[in-house]
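**Q** compute the structure for the input listed below.
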Amino acid sequence: MFRGKGYTNIRLSELIALKGVGVTSAYVDEIRNAGYPNITPGQLISLKAQHIDTKYINAMRSASGISLPLSISASNNVPQPQPGNINNESTANVLSENTIVAMKSLNINNNYKNLFSALGYTNITNENLVAMKSLSISPSYIKSFYDYGYGMVPIKDIISLRGVNATTMDIEYFRLAGYPHIDLKDLVAAKSLKINNAYIELFVNEGYGLVPIKTLISLKSLAITPDLVDHYKRSGFPDITLNQVITLRSLKVTSSLIEKYRQLGFSDLSINDITTAKATGTSPEYIAAMRQKGYDFKKIDNYISSRTEIR
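**A** Next comes the predicted model:
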């Protein structure tokens, strides 16, 4: 039966599973005619196991504002889903099989969507609805940020906030720490990096004052502490700034690498020289090889230029 439907390479385990959940030839036709001509045996098993039929699919389309007819054929002037693109709503204008299964298993219906429509979120995608329900996002959670002065927060930001368990208590925490207007995207980053008052105070106590939150996020993401900053200072850069440390760290510039450049005779080496050399691949080994070929430049800029020209 299934080979006659085009599943010529179907596995025995899939046949057993299809039989077990009650997938029939008629069910295959029903789902295909609903806009899924390339549905796989595995997807059929998932849909049937969740008791998903065309009635449910149409209900979800109606709730999503998708007006695609139930039956897709070449004669109804509806663009046909192309192989490989049947999960692309912008191409096929259909709900993906995985999204349908997720919505069914999470009991997402029009009532759930209407909870957020009442707050002004009238165009939530099905994928975002799935994420919201999975994270137990409620209207009161969204409203809490509105009440804190953030207005109508984009749904994707709400999902990100909930994903790191951010609440208005975290906003208050950072306000008390000296960040009265923290951006919600920065809040997500700060929460995910576990930035706390102790980390903030590390830099305050070393004389850096209250470090801007975005700089603090960059520092924490690169595991930079005041001790590491001092390490760079002892490498010959006593006036190095936090942003310069971030640049060096992101390029994986170590004190030993700095020393290798100095051993080549570049005693007046600047941070800009090092970052440019590292970014362009002008390594100490490259410089040594060039000198063996007779290119004995006095300034590292010349080696950087030659490296750039070769690349």
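
**Q** please make it C-alpha for all contacts and neighbour counts, starting now.
**A** Will do.

**Q** any idea which helix or strand comes after the host helix or strand of residue 98?
**A** Taking DSSP states H and E as the definition, residue 98 sits inside helix 97-105. Note on helix 97-105: by DSSP H and E, the next helix or strand toward the C-terminus is helix 110-117.

**Q** after that following helix, next one along is what?
**A** Immediately after helix 110-117, counting by DSSP H and E, sits helix 126-134.

**Q** show me which positions of that following helix end up buried.
**A** For helix 126-134, the neighbour count (16 or more other CA atoms under 10 Å) marks 126, 129-133 as buried.

**Q** not counting sequence-adjacent ones, nearest residue to residue 132?
**A** Nearest residue to residue 132, sequence neighbours excluded (CA to CA, 6 or more residues apart in numbering): residue 159, at 6.3 Å.

**Q** how many neighbours does the one you found have?
**A** If you count neighbours by other CA atoms under 10 Å, residue 159 ends up with 21.

**Q** quick check: it touching residue 130?
**A** No - with contact defined as CA atoms under 8 Å, residue 159 does not reach residue 130; the gap is 10.4 Å.

**Q** re the thing from before, list the buried residues in the helix or strand encompassing the residue nearest to residue 132.
**A** Element membership of residue 159, judged by DSSP H and E, is helix 155-163. Under the neighbour-count criterion of 16+ other CA under 10 Å, helix 155-163 has 155, 158-163 buried.

**Q** for comparison, sequence B:
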Amino acid sequence: MTRQGIALALDVGGTKIAAAEVDVRGRLRDGARVSTPATGVWEACAALLREVGAGRPVTAVGISCAGPVDAGTRLVAPVNIPEWSVGFPLVAHVAALLPGARVALEMDGAATALAEHRLGAGAGVANLLAVVVSTGIGGGLVVGGELLTGRTGNAGHIGHTIVHGAADPCTCGGHGCLETVASGPSSVRWARAHGWQGTTGVELARDAAAGDGPARDALVRAGRALGEAFASVAALADLDLVVVGGGFAQAGPPLWDAMTTTVTEHAQLSFVRDLRVVPAALGGDASLAGAALLTRETPEPPDP
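**A** I've put the predicted structure just below:
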């Protein structure tokens, strides 16, 4: 028996929460979003799902959520959502809100990789890394044309790989993480410590373009760290392509030139020498688009 109803996508991040209806091709339509609150995050998610669902029967929900996630327990514990950082049963809450709907969960970096592979800059590429460079740094891997999720669902978490020049403690509890060098807030902190007077990543990019030394140096430093990480992951996973998105990835030539030059310097083995690094195609909706695809790619359970 075929279930009638609609599918929904939900994307939960540290900055915003978004939801949308999913059409029959797995594409987004009729979406809504809000800023992520300090408290009451689930209530905000539920309100969005009710809004886009509009009282209609829901048969499937695809969820993209900031990580870490746990594919076994289906808990989420995002480091940038303090209210949920000890583990929140997001899948169970969505299932209780929308009884009868099948619910699929992926880390936001994995959802982004899926979307860029199916619909965006990585279409037709079998082996790729998708990276989001923003307030934090996330990522996901497609290997052999299939999304690689790993043991717990966190494969591709490139922001917590180790790079040169990273000495500050990370929110994950470790030291040396890419995120402490190349995220927007980390780059702003470094530039301010070296004499720059601005406060945001947008200002940093603007001042770097205008010739401000510390601002430009901060972007070059971030770009080199990203390039090191990309070359390392490409050698490990034998990749064809790195797709780079996120707000801070738009910071301009100092970041991009340093990133691509560093990839070339380090990707010297024959099988990674042709590694390409390209801008993402789907913008800020990539992880939500990935959540939408989950509603089509997750098998429907049999009728009782």
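
**Q** TM-score of the superposed pair?
**A** Overlay of the two chains. TM-score (TM-score structural alignment, normalised by the length of structure 2): 0.23; 118 aligned residues with a CA RMSD of 6.4 Å.

**Q** re earlier: show me what the helix holding residue 159 of structure 1 is packed against.
**A** helix 126-134, helix 184-192 (3 or more CA pairs under 8 Å, 6 or more residues apart in numbering; DSSP states H and E).

**Q** of the ones you listed, which is nearest residue 228 of structure 1?
**A** Ranking these by proximity to residue 228 of structure 1 (CA to CA) places helix 184-192 first, at 20.2 Å.

**Q** give the buried residues for whatever helix or strand comes next after the closest one.
**A** Per DSSP H and E, helix 184-192 of structure 1 leads on to helix 197-203 as the next helix or strand towards the C-terminus. Buried positions in helix 197-203 of structure 1, judged by neighbour count with 16+ other CA under 10 Å: 200-203.

**Q** ditto for stretch 304-311 of structure 1
**A** For stretch 304-311 of structure 1, the neighbour count (16+ other CA under 10 Å) marks 304, 307 as buried.

**Q** ditto for stretch 254-262 of structure 2
**A** Buried residues in stretch 254-262 of structure 2, counting neighbours by 16+ other CA under 10 Å, are found at 254-260, 262.

**Q** same question for stretch 41-49 of structure 1.
**A** 41, 44-49.

**Q** returning to what we had before: quickly check the buried residues of helix 155-163 of structure 1 for the two that are furthest apart.
**A** Most distant of those, by CA to CA, are 155 and 163, 12.1 Å apart.

**Q** identify the contacts common to these two.
**A** Counting by CA atoms under 8 Å, 6 or more residues apart in numbering, residue 155 of structure 1 and residue 163 have no shared contacts at all.

**Q** residue 277 of structure 2: which of the buried residues of stretch 254-262 of structure 2 is nearest?
**A** residue 260 (6.9 Å).

**Q** mind listing what the closest one touches?
**A** Neighbouring residues of residue 260 of structure 2 by CA under 8 Å, 6+ apart: 223, 227, 277.

**Q** so which of these sit within strands?
**A** If you go by DSSP state E, the contacts of residue 260 of structure 2 have residue 277 in strands.

**Q** between the contacts of residue 260 of structure 2, which sits nearest residue 50 of structure 2?
**A** Using CA to CA, the contacts of residue 260 of structure 2 come closest to residue 50 of structure 2 at residue 277, 38.9 Å.

**Q** can you tell me the helix or strand for the nearest residue to that closest one once chain neighbours are set aside?
**A** What sits nearest to residue 277 of structure 2 in space, not counting adjacent residues and going by CA to CA, 6+ apart, is residue 242, at 4.7 Å. Following DSSP H and E, one finds residue 242 of structure 2 within strand 241-245.

**Q** other SSEs contacting the helix or strand harbouring residue 294 of structure 2?
**A** Assessed by DSSP H and E, residue 294 of structure 2 sits inside helix 286-297. If contacts are counted by 3+ CA pairs under 8 Å, 6+ apart, helix 286-297 of structure 2 sits against strand 6-12, strand 16-22, strand 58-65, strand 102-107, helix 108-119.

**Q** what do you get if the cut-off is 10 Å, keeping everything else the same?
**A** strand 6-12, strand 16-22, strand 28-35, strand 58-65, strand 102-107, helix 108-119 (3 or more CA pairs under 10 Å, 6 or more residues apart in numbering; DSSP states H and E).

**Q** returning to what we had before: make JSON lines out of the buried residues of helix 197-203 of structure 1 and add distance to residue 143 of structure 1.
**A** As requested, the buried residues of helix 197-203 of structure 1 are arranged in JSON lines below (distance: CA to CA, whole Å):
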{"residue": "200", "distance to residue 143 of structure 1": "29"}
{"residue": "201", "distance to residue 143 of structure 1": "32"}
{"residue": "202", "distance to residue 143 of structure 1": "34"}
{"residue": "203", "distance to residue 143 of structure 1": "34"}
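
**Q** of these, which is the nearest to residue 169 of structure 1?
**A** For the buried residues of helix 197-203 of structure 1, the nearest to residue 169 of structure 1 is residue 200 (17.5 Å; CA to CA).

**Q** and that closest one, how far is that from residue 216 of structure 1?
**A** Residue 200 of structure 1 is 8 Å from residue 216 of structure 1, where distance means CA to CA, to the nearest Å.

**Q** equivalent analysis for residue 184 of structure 1, please.
**A** 15 Å.

**Q** the more surrounded of these two?
**A** residue 216 (21 against 18).

**Q** element containing the more buried one?
**A** helix 213-221.
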